[in-house]
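Q: could you look at this predicted model? Sequence included:
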Amino acid sequence: MNIALKQLKVFVTVAQERTITAAAEKLFLSKPAVSMALSELEKQLDHKLFDRNNNRLLINEQGKKLLPLADELLARSNTIEKLFDQEDIIAGELKIGSSDTVGNQLTPFLIRDFRAHTQHQHQKLFISNTAHVCQKLSEFELDVGFVEGKVQHPDLIVQPWLEDNMVVACHPEHPLAQIEELRLSDLEDSEWVLRETGSGTREFFLNRLAPRLEHWTPAFELNTTEAIINSVTAGLGITCISQRAALHAVEEKRIVLLPMPLDMRRQYWLIFHKEKYQSPLLESFIQFSQQWTFD
């Protein structure tokens, strides 16, 4: 058996893109070349690696067994290629995923400090909601992730990272802003501007605040924190967001924070695939992140 790295790269890309066409575009190859490489690999292994469903290829159990090993071999190959290009042992590219709040408020500064500490300059940052980051980690499209939502995925290792405080915010002239000693019951019948399903911020609201309210209305569902803040500034409702994310709008007096008689702390999480090959670069970054604090 003589499996080529090119075949493994085609296999991993097809697993991530789910179609021959998309994989071919990403690899800058023709569709026949991608199909042939995949067919040859399946023939050599004597196993189908995907279930065909119309034009989509869904990785099957045999393919899932191969995926972490293929990812590791490609990562090791990349390390070898760059071994003599740089004196630094931590060569390669790091693909980092962050959910919206973490990705906008913390991860850029983590990357800045990691660069200063190691002189490693090759990182990519993907920002989406917690569910999407977890999906990309499970498919080996990302190396490591930082999220605020709770993660329950059998293939992901989840470690506590930093903490955050959540706040309830409204327009300065909102009736709730005029109440000196706010009670949870005062929030009844309020209209809320919330993040989309799959977001850790929405999950916090649904788990911590919503069960304590008998009547609440979702006024808007938006996929960025800035859009939420602007909607609250426009008087379209109240919201529950990260205190870090709200800071600039509070300083500009566009919104005010309501004093909540409730513990509003939440945990951020560092996550990575349990079968992901930890190159010297990834291992160094995880260790650095575990010890990092935001000043």
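A: Nice, I can see it. Residues are numbered from 1 along each chain as shown.

Q: going by C-alpha atoms from here, please, whenever you check contacts or count neighbours.
A: Fine.

Q: how about residue 260, nearest residue that isn't a chain neighbour?
A: With CA to CA, 6 or more residues apart in numbering as the criterion, residue 260 has its nearest non-adjacent residue at 6.8 Å, and that residue is residue 182.

Q: now residue 177
A: residue 258 (6.6 Å).

Q: likewise for residue 131?
A: Residue 131 sits nearest to residue 198 (CA to CA, 6+ apart), 5.0 Å away.

Q: buried residues of the helix or strand encompassing residue 95, list them for me.
A: Taking DSSP states H and E as the definition, one finds residue 95 inside strand 94-99. Residues 94, 95, 96, 97, 98, 99 are the ones in strand 94-99 that count as buried (16 or more other CA atoms under 10 Å).

Q: which is the next helix or strand following it?
A: Heading C-terminal from strand 94-99 (DSSP H and E), you reach helix 100-105.

Q: what about the closest residue to residue 265 other than its chain neighbours, neighbour count?
A: Spatially, and ignoring its direct neighbours in sequence, residue 265 is nearest to residue 165 (4.4 Å; CA to CA, 6+ apart). Residues near residue 165, counting by other CA atoms under 10 Å, number 13.

Q: just the strands in this protein please.
A: Applying DSSP state E to the chain gives strands spanning 50-53, 56-59, 94-99, 123-128, 144-147, 156-170, 190-195, 216-222, 239-242, 256-258, 265-273.

Q: just say which of these is most tucked in.
A: Among the strands of the chain, ranked by average contacts under mean count of other CA atoms under 10 Å, first place goes to strand 144-147 (a mean of 28).

Q: and here's the other structure:
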Amino acid sequence: AELDLRLKEMTGEVGGLLLVGASTTIAEFLLPQVLGDFKSKYPKVQPRLTVANSETVENRVAEHTLDIGFIEAPSHRDSVVTDVCCEDELQAVCAPSHPLARLKSATPKQLVQYPFISREAGSGTREVIDQYLQTCGVAPDSLNVVMELGSPEALKGLVATGLGFTILSRAAVMKETRLGQLVRVPLAPRLIRNFSVVYPKEKFRSRLVNTFVQFAKERLAALQAP
């Protein structure tokens, strides 16, 4: 297999199995288009996508069971290289009938007044929200958490019922806001985070992985442009 890989490198052919991991938001709302475009350009590539939260993806990359990972929170491991791909804005998301929907922006102190539907522990989104609240002088446990869920889709479904609000990536609710099912309310101050690509430090990186990293960075930045 190693010899085959070296031969492909020499002949300039980009192909083979590509083991990609991505945290939930990136995997569900951004990466399908990137992988589809990459496969069209390089038909001999066989992408295999694993979806998990940021912590799990990072661990799998460090263990070499994934070639490359995309995460939503800062990296916590020394054994991986982290490159920033693009910026993402997190915003309060609620049903059109919710009191927050009338606001042009919402402060952390306003948010604690309403029932909150949260992502699970280990989620990159949750980690970034907790850090943001602490920076703003609001304790994360002062949020009125009524439920924790591991899926952005499930979060959106519950929020649409009016049970509470959540905080999600702008990218995750584009369709629902366009259809008028949900409302996005920017936070004040704004909450901007980085999406990052992680890969093992010491492992030989194939031309396939290097080509995909460059391709994905450019595509993700374009998809996230306002």
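A: Nice, thanks for sending it over. All values derive from a computational prediction rather than experimental measurement.

Q: got the end-to-end distance for stretch 111-125 of the first structure?
A: 9 Å (CA to CA, to the nearest Å).

Q: how about it: buried residues?
A: Residues 111, 113, 114, 120 are the ones in stretch 111-125 of the first structure that count as buried (16+ other CA under 10 Å).

Q: any idea how far that stretch is from the chain center?
A: What separates the centre of stretch 111-125 of the first structure from the centre of its chain is 18 Å, taken as CA atoms, centre = their mean, to the nearest Å.

Q: one more: stretch 106-123 of the second structure?
A: The chain centroid and the centroid of stretch 106-123 of the second structure are separated by 18 Å under CA atoms, centre = their mean.

Q: got the contact list for it?
A: For stretch 106-123 of the second structure, the external contacting residues (CA atoms under 8 Å, 6 or more residues apart in numbering) are 53-56, 92, 100, 125-127, 133, 136, 138, 142-152, 155, 159, 163-167, 185-189.

Q: contacting residues around the residue nearest to residue 177 of the first structure?
A: By CA under 8 Å, 6+ apart, residue 258 of the first structure lies in contact with 167, 168, 169, 170, 176, 177, 182.

Q: alignment lookup: it to the second structure.
A: Alignment note (TM-score structural alignment): residue 258 of the first structure maps to residue 185 of the second structure.

Q: same thing with residue 166 of the first structure?
A: With TM-score structural alignment as the criterion, residue 166 of the first structure matches residue 90.

Q: for the residue lying closest to its match once chain neighbours are set aside, what are its contacts?
A: Nearest residue to residue 90 of the second structure, sequence neighbours excluded (CA to CA, 6+ apart): residue 169, at 4.4 Å. By CA under 8 Å, 6+ apart, the residues touching residue 169 of the second structure are 25, 88, 89, 90, 91.

Q: out of those residues, flag the one nearest to residue 204 of the second structure.
A: residue 25 (28.3 Å; CA to CA).

Q: any idea how many residues pack against the closest one?
A: 26.

Q: alignment lookup: it to the first structure.
A: Alignment of residue 25 of the second structure against the first structure is given by TM-score structural alignment, with residue 101 as its counterpart.

Q: what's the answer for residue 199 of the second structure, then?
A: So, by TM-score structural alignment, residue 199 of the second structure is matched to residue 272.

Q: go on, residue 76 of the second structure?
A: Using TM-score structural alignment, residue 76 of the second structure sits opposite residue 152 in the first structure.

Q: the counterpart of residue 205 of the first structure in the second structure: what's it in contact with?
A: Aligned by TM-score structural alignment, residue 205 of the first structure pairs with residue 129 of the second structure. The neighbours of residue 129 of the second structure, taking CA under 8 Å, 6+ apart as the test, are residue 167.

Q: for residue 147 of the second structure, what are its contacts?
A: 116, 117, 118 are the contacts of residue 147 of the second structure under CA under 8 Å, 6+ apart.

Q: likewise residue 101 of the second structure?
A: Residue 101 of the second structure neighbours (CA under 8 Å, 6+ apart): 94, 95, 183, 184, 185.

Q: with residue 286 of the first structure instead?
A: residue 144.

Q: off-centre distance for stretch 8-18 of the second structure?
A: For stretch 8-18 of the second structure, the distance to the chain centre is 28 Å (CA atoms, centre = their mean).

Q: how about that stretch: buried residues?
A: By neighbour count on 16+ other CA under 10 Å, the buried set for stretch 8-18 of the second structure is 8, 14, 15, 16, 18.

Q: who touches it?
A: Applying CA under 8 Å, 6+ apart, the contact partners of stretch 8-18 of the second structure are 42, 43, 44, 45, 46, 47, 48, 67, 206, 207, 208, 209.

Q: need the counterpart of the second one in the first structure.
A: Right, the one you point to is residue 43 of the second structure. By TM-score structural alignment, residue 43 of the second structure lines up with residue 119.

Q: surely residue 285 of the first structure meets residue 112?
A: No. Counting by CA atoms under 8 Å, residue 285 of the first structure does not reach residue 112; the two are 11.9 Å apart.

Q: next, work out how far apart residue 27 of the second structure and residue 54 of the second structure are.
A: 11 Å.

Q: which one's more surrounded, these two?
A: residue 54 (26 against 22).

Q: against residue 26 of the second structure, how distant is the more buried one?
A: 10 Å.

Q: overlap in contacts, these two.
A: With CA under 8 Å, 6+ apart, residue 54 of the second structure and residue 26 have common neighbours 70, 71, 72.

Q: can you tell me the closest non-neighbouring residue to the second one?
A: In this case it means residue 71 of the second structure. residue 54 (4.9 Å).

Q: that neighbour pairs with which position in the first structure?
A: Per TM-score structural alignment, residue 54 of the second structure is aligned with residue 130.

Q: surely that match and residue 148 touch.
A: Yes. Residue 130 of the first structure lies in contact with residue 148 (CA under 8 Å); the separation is 7.0 Å.

Q: first-to-last residue distance for stretch 5-19 of the second structure?
A: 15 Å.

Q: how about stretch 221-236 of the first structure, which residues of the second structure does it hit?
A: Against the second structure, stretch 221-236 of the first structure falls on residues 148-163 (TM-score structural alignment).

Q: residues in contact with the closest residue to residue 50 of the second structure other than its chain neighbours?
A: Of all residues not flanking residue 50 of the second structure in the chain, residue 21 sits nearest, at 4.6 Å (CA to CA, 6+ apart). Neighbour list for residue 21 of the second structure: 49, 50, 51, 52, 57, 61, 66, 68, 69, 70 [criterion: CA under 8 Å, 6+ apart].
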